[in-house]
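Peer 1: sequence below, structure please.
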Amino acid sequence: MLSALATAGLLLGALIGLPGTAQAAGSLPCDIYGGAGTPCVAAHSTVRAVFSAYNGPLYQVTRASDGATADIGLLAQGGYANAAQQDAFCSNSTCRINRIYDQTARHNDLYPGPAGTSGMGADRGADASELAVTAGGHKAYGIWISPGVGYRSHGAASGTAVNGQPEGVYMVASGTHVGADCCFDYGNAESTPADTGNGHMDAVSIATTCYFAPCTGSGPWIEADLENGMFQGDNGSNTANTGNSSPFVTAVLKNNGQTTYALKGGNAQSGGLTTWWNGALPTRGGYRPMQQEGGIILGIGGDNSNWNMGTFFEGVMVSGYPTDAAENAVQANIVSVGYSGQTNVPNGPQGTITGPGGTCVDVGANDTGTNGTGVQLWDCQSYAEDQHWTHNANGSLSTIGRCLDIVGNGTAAGAQVELWDCNGVGGQQWVQRSDGSLFNPQSGRCLDTPGGNTANGTRLQIWDCNGSAAQKFALA
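Peer 2: Okay, the predicted model is just below:
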């Protein structure tokens, strides 16, 4: 009898998918959707497999020091990411996620997106170690989206909805690392990075964007980006949507492509889904029927608007209009993963550099940092990727994929500092000294705040080392 009870207990544990255990066959999100007649046509995650049978790579990283790449896979079939593989490969350097593999057989992989009609430049890949969490009892990395980071399929994807076909999408994201700018989306978008009109997108979003007032509270809200509008319900506004602000959020959108759509949200750590809208598509022109183009985006808008921020852990797109029962079962599986960790601040190997007046060393241009962007002082912001620096083994200081550099590799007092591709020159070498200064050996000078100014936007320079408060910079 005891033996039979023990066996039953093991079977029950497998069926509900306790964190740290192998999932039962057929129990993962794409197994559930497929069994309900709405198969996954795209499935992306840096955290885990979403098919029980999947045993391929989750994502690919590129190492900054030498441009080498590595595919990051799973600890076991149908299991969790092998974060130790990434840590070993990226040790003593930084890595960016340059490819997110599609776990379906359709190969709808995502890559940093090209420039679009939004006027923003091409996207860069996310820093691979920006945010570590725990899932299934294992360390894993989320995709930390900052302005300028984003991903897109190469043109129209395979099997995704077009021209008013039904579809569903969910993502697990952060409810604490959010913003109001456009756009932190996952789902169906234009096949090229251009706004081609109402109804040409069908993507789920979590943001503090109140596009159609009035909205209830300050969000973040789960919304549908249907192009030229972030819809909470009906024709846009929906005061019944009170938002989802938990560290991990399940965001769900489904759309029959003709008359009806639904939005749901839930805490990805516990409980079920709340339906925020289940009703008519907007009567504004272009949304009945929908006119999807079948591209896939992550972290951006359809025209490559990439000003917003967010964090992505997993998500899928399905063909057909999912049942409530399937969505509830998927939510139960997500909860069983046991997601945990802080999601509102970067927690990778980077640290802040605190300067005079308690300000932070910051890159101009809101995290987008191209070559030649000025390095300055700014109020410290815990979520700002460009205020988190890595002190590399070769003495350089890097953030958002580039290094703290002296303009023109100069050595004269007053030479300004900037962000530039890491290349190992003398103007990128910095030594933290016991008096708190950051010393550049090539010039024999120290990082300096002109005149001791601490105002936001103060451009930093090098100057003769003098031990003053203007040259005190603490690496945390």
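Peer 1: every contact and neighbour count from this point should use C-alpha atoms.
Peer 2: OK.
Peer 1: can you list the buried residues in the longest helix seen in the chain?
Peer 2: When the chain is parsed with DSSP state H, its longest helix is helix 2-16. Neighbour-count burial for helix 2-16, counted by 16 or more other CA atoms under 10 Å, picks out 13-16.
Peer 1: could you redo the residues you listed as TSV and give each row distance to residue 106?
Peer 2: Listed next are the buried residues of helix 2-16 as TSV, based on distance: CA to CA, whole Å:
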residue	distance to residue 106
13	32
14	29
15	28
16	29
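Peer 1: just the endpoints, please. Distance across stretch 390-398?
Peer 2: In stretch 390-398, first residue to last residue: 5 Å (CA to CA, to the nearest Å).
Peer 1: now do that stretch: distance to the chain's middle.
Peer 2: Mean-position distance between stretch 390-398 and its chain equals 24 Å (CA atoms, centre = their mean, to the nearest Å).
Peer 1: pull out the buried residues from it.
Peer 2: Buried positions in stretch 390-398, judged by neighbour count with 16+ other CA under 10 Å: 390-392, 395-398.
Peer 1: ok, so of those, who is nearest residue 160?
Peer 2: residue 398 (38.6 Å; CA to CA).
Peer 1: which of the three states applies to the closest one?
Peer 2: strand (DSSP: H, G, I helix; E, B strand; the rest coil).
Peer 1: any idea how far residue 352 is from it?
Peer 2: In this view, residue 398 and residue 352 are 11 Å apart by CA to CA.
Peer 1: overlap in contacts of these two?
Peer 2: Jointly contacting residue 398 and residue 352 under the rule CA atoms under 8 Å, 6 or more residues apart in numbering are residue 389.
Peer 1: and the contacts of the strand or helix carrying residue 314?
Peer 2: Applying DSSP states H and E as the criterion places residue 314 in strand 310-319. Applying CA under 8 Å, 6+ apart, the contact partners of strand 310-319 are 30, 33, 38-48, 141-146, 159-161, 166-174, 177-179, 184, 186-187, 299, 343.
Peer 1: ranges for the helices of this protein?
Peer 2: Under DSSP H, the chain gives helices at 2-16, 29-35, 83-90, 324-336.
Peer 1: tell me how many other residues surround residue 352.
Peer 2: 22 (other CA atoms under 10 Å).
Peer 1: to compare against the first, here's another:
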Amino acid sequence: MSDTTRTTRGRGALRRLARAGAALAVLVGALAGATATSGAAQAATQGPCDIYRAGGTPCVAAHSTTRALYGGYAGPLYQVRRASDQALRDIGVLSTGGYADAAAQDAFCAHTTCVITVIYDQSERHNHLTQAPGGGAAPGPDNLADATLAPTTLNGHRAYGVYVAPGTGYRNNHTSGVATGDQPEGMYAILDGTHYNGGCCFDYGNAETSSNDTGNGHMEAIYFGNIKVWGYGSGPGPWVMADLENGLFSGADTRYNANDPTVNHRYLTAMVKGAPNQWAIRAGDAQSGGLSTFYSGPRPNAAGYDPMHKEGAIILGIGGDNSKSARGTFYEGVMTAGYPSEATENAVQANIVAAGYANSPAAASGALRGAGSGKCLDVPGASGTPGLQTQINGCSGGASQTWTRTADGRLTVDVSGTTLCLDAYGGATADGTKVVTWPCNGGANQQWQFNADGSVTGVQSGRCLDVAGAGTADATPVQLWSCWGGDNQRWALG
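Peer 2: Okay, the predicted model is just below:
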């Protein structure tokens, strides 16, 4: 078949899909309107996959650790494994079609750490995500995500996302119903737009079934980050792009699309979809407003991408060949059979906004756990002696690891009958300044700011609470250091 014939037929198929979408516009519009009325009500009545089904492009995978993605779903969202005894626990929803039962995880994982072992597929296809095996770019198995490092809320209900540090990855190489070859598909993911890097590759979507790079056009996945080795968009990044294998693409050109802007919403809706010689990137703020189209048009102008050669595996947090140097945070995402209409996607975005994603309020008291190590900020020897440099240690739930965040920004700890404050030693502000415990005196070197990206900065210095050398061993000291976005500078209190 000639390129002209294939293009004509592909566009004809798209026109037929568009007519089908128009016929469903009233229904989809009604669904979108319903989502705007009540976030609490929508969780019990419908989800994104109900909207996709109504639009004629049903979900073939539906992954979320925060909520049900079908109004009728009452099964497990994900599974955790705790370190203390290796026991497993499925975490489900509070009610049918509702939000995650985060309290069940909190109770199960109390006084120890937990990792996410399975992210269940809520569709009838059972395309669950589990620990990624090794691949052509990196050996495996990959790391599993700490279950507590991405706290969030949905309409006030506490939940946890999937915090992907470099080396972490999930995969399913044996799926059902996922697009292969040049078949049409759509996908979206809700991500933390402030958590990214220039590593390869933080993806969610369609990949190779062998965990190896098998050539151009063998992938179709959402990418988020600011790597510029391949294609890129405008501004400094990060960008929503498509990983189509052997290239990250922002449009038809293999290098640059000025219409693909830098986006860093705290909660980001990212969408990619593809059909015969047609694909698109759309994105928006998952907390408010609609979607913008950053690209919609023919496949990239390089060999191997028209037609596509998709294989139908599903990946999260890694590249198709298990490239795993990237980081990011995932809350929910789906993959569809068929090329969704914009009307359907707009209704899905309205549903996402109505879900009410918001930052999790910092707990008043609890362990301060490091993202890079999974270990807790600790007072050596549980001693009340002033001036001891704090460290990380395995989380025990003891008093020496229980920190209270006060209204005036102090972090206090009660040890040996003494209340002490977390303190930048001597009021110093230079890189490498020891972070110690000291009698509370109200100084600015004892005030700490919790930031949306998980960092904790000293009010006086502006520098980050940092695990020295990005170490992960017990007794690694904690210090001030210039903020650079590393996982050794990200913390979760609670």
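Peer 1: care to give me the TM-score?
Peer 2: In this superposition the chains share a TM-score of 0.72, using TM-score structural alignment, normalised by the length of the first structure; 384 aligned residues with a CA RMSD of 3.8 Å.
Peer 1: want to throw the helices of the first structure into TSV with distance to residue 286 of the first structure?
Peer 2: What follows is these, written out as TSV (distance: least, CA to CA, whole Å):
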stretch	distance to residue 286 of the first structure
helix 2-16	43
helix 29-35	29
helix 83-90	44
helix 324-336	27
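Peer 1: out of these, flag the one nearest residue 282 of the first structure.
Peer 2: Nearest of the helices of the first structure to residue 282 of the first structure, taken as CA to CA: helix 324-336 at 21.5 Å.
Peer 1: would you mind getting the angle between the longest helix of the first structure and helix 324-336?
Peer 2: In terms of direction (axes from the mean of the first three to the mean of the last three CA atoms, to 10 degrees), helix 2-16 of the first structure departs from helix 324-336 by 110 degrees.
Peer 1: from the chain's centroid, how far away is helix 2-16 of the first structure?
Peer 2: Worked out by CA atoms, centre = their mean, helix 2-16 of the first structure lies 38 Å from the chain centre.
Peer 1: contact partners for the residue in the first structure that residue 217 of the second structure lines up against?
Peer 2: Using TM-score structural alignment as the criterion, residue 217 of the second structure maps onto residue 199 of the first structure. By CA under 8 Å, 6+ apart, residue 199 of the first structure lies in contact with 226-227, 286-292.
Peer 1: buried ones among the residues you listed?
Peer 2: Using 16+ other CA under 10 Å as the burial test, those include 226-227, 287-292 as buried.
Peer 1: who touches the aligned residue in the first structure for residue 305 of the second structure in this structure?
Peer 2: For residue 305 of the second structure, the aligned position in the first structure is occupied by residue 287, per TM-score structural alignment. Residues near residue 287 of the first structure by CA under 8 Å, 6+ apart: 198-199, 226, 258, 281.
Peer 1: redo that, cut-off 10 Å
Peer 2: Residues in contact with residue 287 of the first structure (CA atoms under 10 Å, 6 or more residues apart in numbering) are 164, 197-202, 226-227, 257-260, 281.
Peer 1: out of those, who has the most neighbours?
Peer 2: residue 202 leads those on contacts (other CA under 10 Å) with 35 neighbours.
Peer 1: where in the first structure does the longest helix anywhere in the second structure fall?
Peer 2: Scanning the second structure for the longest helix, with DSSP H as the assignment, gives helix 3-23. Per TM-score structural alignment, helix 3-23 of the second structure has no counterpart in the first structure.
Peer 1: the inter-axis angle of that helix versus helix 342-355?
Peer 2: 50 degrees.
Peer 1: what is the burial count for residue 50 of the second structure?
Peer 2: 19.
Peer 1: from residue 69 of the second structure, how far out is it?
Peer 2: 8 Å.
Peer 1: now the common contact residues for the two.
Peer 2: Shared contacts of residue 50 of the second structure and residue 69, defined by CA under 10 Å, 6+ apart, are found at residue 59.
Peer 1: quick one on the thing from earlier: turn the buried ones among the contacts of residue 199 of the first structure into a markdown table, columns for distance to residue 420 of the first structure.
Peer 2: Shown next, in a markdown table, are these (distance: CA to CA, whole Å):
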| residue | distance to residue 420 of the first structure |
| --- | --- |
| 226 | 38 |
| 227 | 35 |
| 287 | 44 |
| 288 | 48 |
| 289 | 48 |
| 290 | 44 |
| 291 | 42 |
| 292 | 39 |
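Peer 1: quick one: which of the residues you listed is nearest residue 266 of the first structure?
Peer 2: The closest of those, once distances to residue 266 of the first structure are taken by CA to CA, is residue 226, at 21.1 Å.
Peer 1: pretty sure that closest one sits against residue 202.
Peer 2: Yes - in this structure, residue 226 of the first structure is within contact of residue 202 by CA atoms under 10 Å, at 4.8 Å.
Peer 1: what touches both of the two?
Peer 2: 188-189, 287, 290-292, 302.
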